[in-house]
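Q: Below are the sequence and a predicted model; questions follow.
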Amino acid sequence: MQMAFSFWATEDMEWLRDRLRRRFGRAEPSCARAPIGQLVKSLISGRTRDEVSLGAYRRLIDVYPRWSDMAAAADLERLIGDVTFPDVKAHHLGKALAAIAIHRPDFDLTFLGNLGVPRALGWLERLPGVGRKVSASTLNFSTLRMPAFVVDTHILRILCRFGFVRSNADTRTAYDLTMAAVPGWSAGDLAELHVLMKRLGQTICRADHADCRSCPISRRCRALADFRGPATVPAG
């Protein structure tokens, strides 16, 4: 397993969260969906703008308000055609729903709340196309409200640049190390951290350009020298 750097600790994450709150304000979790709805939304959301994936999700449930009908549908790719990789996502979505139908024909996934986070993640990740980001999203962002940190591409980039994980860390490693660093944080705490870090990645610490002069956490960033000279480190 890839190891964290020596300063990885709860107080580091609290400092990061507090600095981001000062910049962006407190982040309230969005309205929670049923677990199956959140699973579907998460399966089609990867590397896609939120407004685009939300529109695709709404088309799906407008055309197929019953999950069993969606599982048998042949036009999923057409309905989600504006997300990235719609063919791959449509394939995984159909296969995942079909697999759920075998064991849970009512598509009620609330039983996951009784398994505990590790077992619930494992159950979900046996479904086609479901990795750690989708499984954590299903547990945390749904009505289950289970404490699982959602690591998307923005957050993985920030954690790597900031030095919390090594530059070649994957989503699962980033998840494991973050969860180990914040024992006792609630689903709401982790959801807020996700939203705040995602905003940082969308606006300041972007993939194509890191605006380190404006970054509220640059003072502790390990990758700072890669983006700008040391003389421009902001105070605070």
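A: It's in. Just so it is clear, the structure is predicted and the values come from calculations on it, not from any experiment.

Q: alpha carbons only for contacts and neighbour counts from here, please
A: OK.

Q: host element of Ile158?
A: Assessed by DSSP states H and E, Ile158 sits inside helix 153-162.

Q: just how off-centre is that helix within its chain?
A: With C-alpha atoms, centre = their mean, to the nearest Å as the basis, helix 153-162 stands 12 Å off its chain's centre.

Q: before we move on, what about stretch 156-163?
A: With C-alpha atoms, centre = their mean, you get 14 Å for stretch 156-163.

Q: List the buried residues of it.
A: Using 16 or more other C-alpha atoms under 10 Å as the test for burial, stretch 156-163 gives Leu156, Arg157, Ile158, Leu159, Cys160, Arg161, Phe162, Gly163.

Q: can you list the residues that contact that stretch?
A: 5, 165-171, 174, 197, 201, 205, 207, 220-224 (C-alpha atoms under 8 Å, 6 or more residues apart in numbering).

Q: Which stretches in this structure count as helices?
A: Per DSSP state H, the chain carries helices over the ranges 10-24, 35-43, 50-63, 67-72, 76-79, 86-103, 117-124, 132-140, 153-162, 171-181, 187-203, 224-227.

Q: Pasting the second one now:
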Amino acid sequence: MQAAFAFAAADVAGWRERLGPVALPRRRRSPVGQLVKSIISARTRDAVSAAAYDRLVAGYGGPAALSRTAPTAVARTIGDVTFAQAKAAQLVAALRRIAAADGGFALDHLADRPLGDALAWLEALPGVARKVSASTLNASTLRRPVMIVDTHVLRVLQRLGFVPPAADYRAGSEAVTAAMPGWTGDDFLGFHIALKRLGQAVCRWDAPDCAACPLAPDCPAAARGGSLH
């Protein structure tokens, strides 16, 4: 098992180096701000979800006011994201549960909990699974060392053979996180950004451009012409 982790760590480190440097966000959202942004981001283009988040901030100011708002009103504010009504209901319910449990929205306790406990606490909230919980812990001011895996990142990891074709976001996140115990939160965020960009621009779902991929020499799918199977 230890040897397997060593091979996995060498693979990830090599891929990160070949993908080249990425610029990390200069400013991070608070944990609750990142939670809100992540809940409304699923299956929605980054520019669309970012604009919707900005409208929430402009319209409600903060999570307390948002938690007291009817989901129908929130849905109108974020109306151009996918599944706006469902996301609005989940968002309001999650914020109300946080207020009831914590008496506020700072979520400071997530900085000190064991990583697994912090993820589980978040995943008990409505609308929160591993992608959202990892993003809340890693991409926020908490900077916790956990891998964020979205659709694009998971596709790249599957094609590389790092996770099985049937793996989900949780499996991908846990595999990369376990492989790199010495990485900082910024290391994981940089790898996430690099893999996401690769998946969006090169390792596309419908037409992977394997000839342009810096990871192709290690990729079993590239050897099969880009297919997963």
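A: Everything's here; your move. Bear in mind the structure is a predicted one, so any value in this text is a computation, not a measurement.

Q: TM-score for this pair?
A: TM-score for the superposed chains, counting by TM-score structural alignment, normalised by the length of the second structure: 0.92, backed by 222 aligned residues with a C-alpha RMSD of 1.7 Å.

Q: circling back: could you flag which of the contacts of stretch 156-163 of the first structure are buried?
A: Here, 16+ other C-alpha under 10 Å leaves Val165, Arg166, Ala169, Asp170, Thr171, Ala174, Met197, Gly201, Cys205, Cys221, Ala223, Leu224 buried among the contacts of stretch 156-163 of the first structure.

Q: Give me whichever of the helices of the first structure is most buried.
A: Of all these, helix 132-140 has the most neighbours on average by mean count of other C-alpha atoms under 10 Å, namely a mean of 26.

Q: Check the mean deviation of that helix from the second structure.
A: For helix 132-140 of the first structure, the mean deviation from the second structure after alignment is 0.5 Å (mean C-alpha distance after the TM-score superposition for the first structure).

Q: Pick out the residue closest to the middle of the second structure.
A: Ile148 (3.7 Å; C-alpha atoms, centre = their mean).

Q: Pretty sure that one sits against Thr136.
A: No - using C-alpha atoms under 8 Å, Ile148 of the second structure makes no contact with Thr136, being 9.3 Å away.

Q: Pro86 of the first structure matches what in the second structure?
A: Structural alignment (TM-score structural alignment) places Pro86 of the first structure against Ala84 in the second structure.

Q: Which residue is the nearest non-sequential neighbour of its match?
A: Ala75 (5.3 Å; C-alpha to C-alpha, 6 or more residues apart in numbering).

Q: how much space is there between that neighbour and Val92 of the second structure?
A: 10 Å (C-alpha to C-alpha, to the nearest Å).

Q: Same question for Leu19 of the second structure.
A: For Leu19 of the second structure, the distance to Val92 of the second structure - C-alpha to C-alpha - is 38 Å.

Q: mean shift between the helix holding Ile158 of the first structure and the second structure?
A: Averaged out, helix 153-162 of the first structure is 0.5 Å away (mean C-alpha distance after the TM-score superposition for the first structure).

Q: what sits against Asp168 of the second structure?
A: Leu154.

Q: can you put the helices of the first structure in TSV and add distance to Pro216 of the first structure?
A: TSV is the format used below for the helices of the first structure (distance: least, C-alpha to C-alpha, whole Å):
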stretch	distance to Pro216 of the first structure
helix 10-24	6
helix 35-43	29
helix 50-63	24
helix 67-72	43
helix 76-79	39
helix 86-103	35
helix 117-124	32
helix 132-140	25
helix 153-162	12
helix 171-181	20
helix 187-203	9
helix 224-227	12
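
Q: Can you tell me which of these is nearest to Cys212 of the first structure?
A: The closest of the helices of the first structure to Cys212 of the first structure is helix 224-227. By C-alpha to C-alpha, the value is 7.1 Å.

Q: post-alignment, that closest one versus the second structure, mean distance?
A: Mean for helix 224-227 of the first structure is 2.6 Å (mean C-alpha distance after the TM-score superposition for the first structure).
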